[in-house]
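[1] heads up, no residue letters with this:
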């Protein structure tokens, strides 16, 4: 039987291994507000100030990180996405947690229990009931509403992610509400690019309806997207986001693009070359639009999705069957960025990588298009998805340091659907400070706390504040 052991590792100096790291974190990093410039929180839940009934609803529902771990530990699907009640599902997660030692979930789980609920017990079978009861009581109180869960973590800006067909009604409601945290959005037009996917024509019909026009050609598709970009801009949006396997680059004439569009509308099969031509043209059009609006464009590259076809048929997308892909990235990415830059249409750009084998390539790639016009114009984004843990964060920071300027980096984001994920920023900041502190101790960096501390403040907050200029939008 497991014991009710107290946490003995989430201490004040968790992940901080010397005095320099401790000072950098406590005196410089920890005090900084959070700018969470990319996440998947529900704007409806924020606007309604939703209150969760229990920890399963707040913490486990929709979290495919936890679901994958539970499956690996032999937990039946009934206790993951199935018919079990919330208490049973929590018990399934609690039974899994001791098996997650050395997985980042072990750190995140106990960090979140401590930061949000002041719980020092290690989560396991024996503590599950007590923790479930205590957290459920707290969550059902107004003090743990969605808005308070964000605000209590010293969050200044949250940027959610919406499709072009979204009305943004919840963002509009929040803008008028007086809520102290600025809730922004980003424009995610992936569905408009997925011309070979089932349901594409239905999506275009919805996009046309909300745009007030019939989409009958490639040109009218571009017109509709331009109208939605203008609408998002009017509602404070200053970012776009794309989740792609890779950025294609195959040029095509206007006639070819219209022919490809017509084939798609007739639901005829398209070749890989036709899909790449269509997506190349649309990405170039969108990139030009983003630049014209002064937006930041983001590209999340390299996920291999829906690998388990049986489970995908049963449960659908985003249920834990995705992994790291090994797509060729460098050549077509370079051509895409260069095509925009050639006409001075390249917006501020963040590139996120899912395959660590491509870290140095992307860190070097951004240097090709930093033209001196904007500090840190091109960004190698923080460790994403499978890489947002200590090892992945360290590798990303090292690659960026070796190939570019770490001091210009805009730092961490949650990329999460969970309102309990803000300690991820703390986790990142501790890893960053420990890397710098260890190098100070080794004599590889000067023992100049103000110098190194300023860089820490910049990475944790100031660079993002300057890069996105959310304050100016809010005013």
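    Okay, I see it. On a predicted model such as this, the values are computed, not experimentally measured, just so you know.
[2] use CA for all of it now, contacts and neighbours both
    OK.
[3] contacts for the strand ranked longest in the chain, please.
    What stands out as the longest strand in the chain, according to DSSP state E, is strand 155-162. Contact partners of strand 155-162, identified using Cα atoms under 8 Å, 6 or more residues apart in numbering, comprise 33-43, 180-188, 241, 470.
[4] A further structure is provided below for comparison with the first:
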């Protein structure tokens, strides 16, 4: 018996109609992910399924560690085949974790495998999938086209040359790949030595001698202009929380000079530096008509021993319980006071704060742009059925679901795009159940159009990737 059936997650006939007739065939705009641009531009061919599926996937790594599997088979020296077999050993134990659904949905959609992955068939599936990965339909571009990906935005540091985005623009990939500006390292002054090196590299890239904070801002503005010319229309920021101070609480020039001299800042000085730098950047985004994204609430790098061994982004981050509302309100208000608040997406990692985030977003809609302030899709640990349903319900109850720009992968894997299908099935199921209960009128064409908007059209118009945004100075 198949596990992933045609009507997977669709509990009513109405949900099935909404999904198959309205949502299923919509193209994908994946406006936030961590895919490597070089592998897209070069149309990389993967050697085996471990390379495309397990390398860099800290969701799977955490599951394997929880099962007691040695790090050798996770990030270590074991062969790719042996690593996959350990993953096959893990999968049956992930029941009720989203990894179980994602694993089998991805095997089915990319490789036509509708068996449940177990230790018994692990080797056979490894060989079959690795063989399939050698044909053109399973190159990076082939995998993306299989899932009807129209456009994707990678996540790129301001120092990035964007050479792969620029080269991709000279050839017809069949998919649009655009950069997104991620300046986290530019204000990470808690690590003074790293920031000193960053400043030096920024000076080299821009040709600007950076001896003052104003020079630093000028160099960052230079990179924003460069990204805009390369097609970028988004920025992104990963922070514990948004900070707020009255400007002038600290002298920013004095703080910057301390950084240049390699002197450590006090905790409040660190927060102030982040606040003022981010404030300047956000005003620049507004000038260019960009969308700014804030991923808030992660408590990162909790395990110092493993951090020193494996480095960051290896599966040792968790949900934080930071205070968000007051400083977020004041930061957004500071930008809004001068009408310099760009289109904004707020992503929340703590499920206790859904209502805080969605009502905060509603404070700063001003009627100028449909859905200007967005409560972003369920993120990271909340990117599963329960988390997505809570995000959708909170947005529906306290905001406007109809203006939502929808799903994204936030992934490092080229096999993760069925998550859009997963989201769309859930969305259709929610509407189907509401119609069955009499909570929503049985106007299938109207509801179907709303589902299509959330799946695709809202993002298409909101991000303005066609280049209609105002450019600085125009």
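    Received the coordinates, thanks. Quick caveat, the model's predicted, so the values are computed rather than measured.
[5] tm score of chain vs chain?
    Once the chains are laid over each other, their TM-score by TM-score structural alignment, normalised by the length of structure 2 reads 0.97; 468 aligned residues with a Cα RMSD of 1.2 Å.
[6] picking that back up, can you select the buried ones among the contacts of strand 155-162 of structure 1 for me in PyMOL?
    Typed into PyMOL, the next command selects the buried ones out of those (criterion: 16 or more other Cα atoms under 10 Å):
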select buried, resi 33+34+35+36+37+38+39+40+41+42+43+181+182+183+184+185+186+187+188+241+470
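[7] and the residue nearest to residue 350 of structure 2 when sequence neighbours are not counted, how many neighbours does it have?
    Of all residues not flanking residue 350 of structure 2 in the chain, residue 319 sits nearest, at 6.0 Å (Cα to Cα, 6 or more residues apart in numbering). A count of neighbours around residue 319 of structure 2, defined by other Cα atoms under 10 Å, yields 18.
[8] show me where structure 1 has strands.
    Going by DSSP E, structure 1 shows strands at 34-36, 155-162, 182-187, 239-244, 296-301, 303-304, 323-324, 348-353, 378-380.
[9] the longest helix along structure 1 maps to which residues in structure 2?
    Within structure 1, and with DSSP state H defining each element, the longest helix by residue count is helix 272-293. Mapping helix 272-293 of structure 1 onto structure 2 (TM-score structural alignment) gives residues 267-288.
[10] okay, buried residues for the matching stretch please.
    The neighbour-count criterion (16+ other Cα under 10 Å) identifies 269-279, 281-288 as the buried residues of stretch 267-288 of structure 2.
[11] that stretch vs structure 1, average offset?
    Once the two models are superposed, stretch 267-288 of structure 2 sits on average 0.7 Å from its counterpart in structure 1 (mean Cα distance after the TM-score superposition for structure 1).
[12] mind listing the helices for the stretch 201-350 of structure 1?
    Under the criterion DSSP state H, counting those that start in this stretch, the stretch 201-350 of structure 1 carries helices at the ranges 218-234, 254-265, 272-293, 309-315, 330-342.
[13] ok, which of these comes nearest residue 113 of structure 1?
    For those, the distance to residue 113 of structure 1 is smallest for helix 309-315, at 28.8 Å, taking Cα to Cα.
[14] so what corresponds to residue 110 of structure 1 in structure 2?
    When the structures are aligned by TM-score structural alignment, the residue of structure 2 matched to residue 110 of structure 1 is residue 104.
[15] contacting residues around its match?
    For residue 104 of structure 2, the set of contacting residues under the criterion of Cα under 8 Å, 6+ apart consists of 4, 114, 115, 116, 117.
[16] any of the residues you listed buried? List them.
    The neighbour-count test (16+ other Cα under 10 Å) marks 4, 114, 116, 117 as buried among the contacts of residue 104 of structure 2.
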